[in-house]
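>>> Structure for this input, please:
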Amino acid sequence: MGDILFLGHRVPYPPDRGDKIRGFHILKYLSARKRVHLIAFADDPRDLAGKAPTEMTGHASVIWRAKSRLRASIEALLTRKPISLTAFDSSAVRGAVAALLAREAIDTIYVFSSQMAQYLPARPRQQVIMDFVDMDSAKFAAYASEGRGPMAWVMRREANLLFQYERAIAGRADASLFVSEAEAELFRERSGAERVQVVENGIDTEMFAPDAPFEQIDAIDALIVFTGQMDYRPNIEAVSWFAETIFPQIRVRFPQAQFAIVGRAPSEAVKALARQPGVIVTGEVTDVRGWLAAAAVVVAPLKLARGIQNKVLEAMAMARPVVASRAAAEGIDHADTLRVGETAGEITDAVIALLDDPAAAAHLGRAGRARVQARYSWNARLAPLDAILGIGVEAPPHRTAA
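The predicted structure is shown next:
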């Protein structure tokens, strides 16, 4: 049997943000079964020095993505392609893929995120697994519906061109994967694609555990926590909505309440929220678990969310009570293990109810952890890959130097 080539839009280690977490665990899972080679982009200088999982036995090639947003936008207009593709168009990656396919016996190409499908051979002799994760074109369509003027036009253009591309790639792939049944069904309905399957996200329940060793933070009364990559538009919109509309109402009932926005690369809009009473913007932290453990309530008030939210699973695994928007809870088997609100009033009431009743909040947290342990371990969630790829556990060959 041949090897696997894993193409990633972002190097999947260290697993310190949502897309990298899924990629890391898939890479680790596949490497326990076959020899896996990695070609991926890096957009953080620290990722260039990152170490591949010890289980990985193939070659790793990490290539810096230096193209500016402006250049990608101009190229997209000139070539009538989506910006999502031109932003990741690289002759260096194209050369690396061609060289590896010529040198190694590859029988499966695992494409992680649609941006990387442009590096597939014109007529692949290999099995192609397209892990879309989420339906990105639907995200841009939602942005377009909310926008105005030139930006709305840009988002509509992106949504339409990317959807055409997604549908074409799904037609070429042996399997198209999505992170939740809701995303998979949406793609089936809109594209008419076949061979669409679900491989859900999981969680490391030994690492994210209330009794695991991690650095604690000082206790803060009535602490409400949001975690995430804070230059990501849906996260920016979520914390802005919460801090400006919901949190002031909570402070009427709990004047001492604090809202901590925990995550790296906060945008200027996020930093500005720290000027509001009770709002903390931490920036990057070494370990998010300390903030989760200290939280009286964890919130995920995303108005736009695709697939399964790692931030919600992490909080549940830490046995914290969670209040999430309907969009953030979609795709998670959460019956009676978190609170869901649609409007600002519903989310406000849910948070206040949990702050008012610590015993109920603790019970909800314990139920959430039990659900995650039973349902969302990574091995359990990734097990469908064995049948999809037609592989089983076997000892991969010796490691090749990167």
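>>> rest of the way, CA atoms for contacts and neighbours
Will do.
>>> Kindly list the longest helix within this structure.
Ranked by number of residues, the top helix in the chain under DSSP state H is helix 149-172.
>>> That helix: which residues count as buried?
For helix 149-172, the neighbour count (16 or more other CA atoms under 10 Å) marks 152, 154-163, 165-167, 169-172 as buried.
>>> Now show me the structure for the sequence below, then we'll compare the two:
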Amino acid sequence: MALMLITKTDFRLPRDGGALRTSEVVRVLSSAGHSVSAFVAKPSSHQGTSSRVAGFALIMANLKVLRRVLGCASLTVAKWYSPSMIKSIVAARPTQKWNGTIIEYSQLAIYRDIVPGPVLIDMHNIESELMRNYQKSASGWLRRMAALWESRRLARLESSMVNFASAITFVSQRDLDVFRILAKSKLDRNEVQLAVAPNGVAEEGFRWTGTRQPNVVFVAHLGWQPNIDAATWLVEKVWAQVVAAVPHARLQLVGRSPHPSVLRLTSDTVQVFADVESVIPFTGSAAVATAPLLASGGTRLKIMEAMSCGTPVVSTSLGALGLESKAGHGLVIADDPGDFAKALVDMLTSSPSEDTVRSAVLDMKWDSTLTSLVDTANEKLGV
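Take a look at the predicted model:
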């Protein structure tokens, strides 16, 4: 089966959780015998297109996408309008035939009118819920109002997907249940298959054998506002309590494109590591990993990745969304800064065994977690 896949960024060398999931989706589909043609909204290098693209066809394709962008009226959707990707799709259509399309991320549903159907949407998050959570934790009335607007516009876009999608996959049962409530009235009128295809872990973490250090690590895209807020909360509300109990402890903030406000968190006990080649050496050598999210959605790949290394995790409730069943098996959930600090101190002084932590995610390798996505694609796109 030949499939078109639409995604946000280059996934060949994944630098974040979304790109990693997309990379695994492509790998698993290819292993199942499907031919996947990927089109990227913001490629890391030039996305080649034919020099001869019919002007009228290209104009009409852009107008169709822009109509969806304007109708959604969301800034977080508009940022993914990509004339270069539209040109690539239009150039490829006369020479390639696809059985259907997989759209990664709900924001890219704006391309639905120019891709071949039927369509499967792979939801990385319930984006409207993420914005609702951010609206509650954001500092400043302007950010809160913007987040509230975005949440409402994204909810409208997400609920509309049942009008055209043949199937939608979710990273957790919780996300699927939230979506059922969000789109209930439209689900009653449309036949769309909903399935859970959880995030997973790669083999690399399970093979880690490094030495543990008295480090606490937070791995994330450090230029994304919810992660900036999380790092700030961790340093300003939690970290002093940890150092008071364990003076030799060190906090490592690891990730791509750190915002200046994150860089300013550096101190004698707090280090920032930007754009590292691999986060596994940091996660694998830490005594404990963290997910101190105050706004979140989907499931945190970094939690599962840390646990595959045998590293226990302390997370807020929002950071651990969809992974609540792992609590008590290498994952501690705490929302109060004092409770969060105490959990970190406990892990620094007496952590569970690596085997205990790893066993909690042994059933979450990508080949297993994405089986339902492949099955859904076979059923709904292979027509």
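>>> related to what we said a few turns ago, what about the longest helix of the first structure, how far off from the second structure?
The superposed helix 149-172 of the first structure is, by mean CA distance after the TM-score superposition for the first structure, a mean 1.8 Å from where its aligned residues fall in the second structure.
>>> Now do that helix: everything it contacts.
The contact list for helix 149-172 of the first structure (CA atoms under 8 Å, 6 or more residues apart in numbering) reads 81-84, 114, 117, 128, 130, 136-141, 143-146, 176, 191, 193-194.
>>> mind running it again at 7 Å?
81-83, 114, 137-138, 140-141, 143-144, 176, 191, 193 (CA atoms under 7 Å, 6 or more residues apart in numbering).
>>> Restricted to helices, list those.
Short answer: those in helices (DSSP H) are 83, 137-138, 140-141, 143-144, 191.
>>> What span of the second structure is the longest helix of the first structure aligned with?
Mapping helix 149-172 of the first structure onto the second structure (TM-score structural alignment) gives residues 141-164.
>>> ok, now stretch 81-93 of the first structure?
Going by TM-score structural alignment: stretch 81-93 of the first structure matches residues 73-85.
>>> Next: stretch 113-120 of the first structure.
The aligned range for stretch 113-120 of the first structure is 105-112, by TM-score structural alignment.
>>> Tell me the counterpart of W233 of the second structure in the first structure.
Using TM-score structural alignment, the partner of W233 of the second structure in the first structure is W241.
>>> Map R180 of the second structure onto the first structure.
Using TM-score structural alignment, R180 of the second structure pairs with R188 in the first structure.
>>> Next one: that match from R381 of the first structure, what distance?
The gap separating R188 of the first structure from R381 of the first structure is 21 Å, by CA to CA, to the nearest Å.
>>> Find the residue closest to the match of W233 of the second structure in space, skipping its chain neighbours.
Leaving aside its sequence neighbours, W241 of the first structure sits nearest to P301 (CA to CA, 6 or more residues apart in numbering; 8.0 Å).
>>> can you tell me the helix or strand for A61 of the second structure?
helix 55-72 (DSSP states H and E).
>>> Where do the helices of the stretch 151-300 of the second structure begin and end?
173-182, 184-187, 203-206, 225-233, 240-245, 260-263, 280-285 (DSSP state H, counting those that start in this stretch).
>>> residues in contact with L3 of the second structure?
Here L3 of the second structure is in contact with 35-37, 98-101 (CA under 7 Å, 6+ apart).
>>> Now with 10 Å, please.
For L3 of the second structure, the contact set (CA atoms under 10 Å, 6 or more residues apart in numbering) comprises 26, 29-30, 34-38, 97-102, 116-117, 119, 377, 381-382.
>>> On the three-state scheme, it is what?
strand (DSSP: H, G, I helix; E, B strand; the rest coil).
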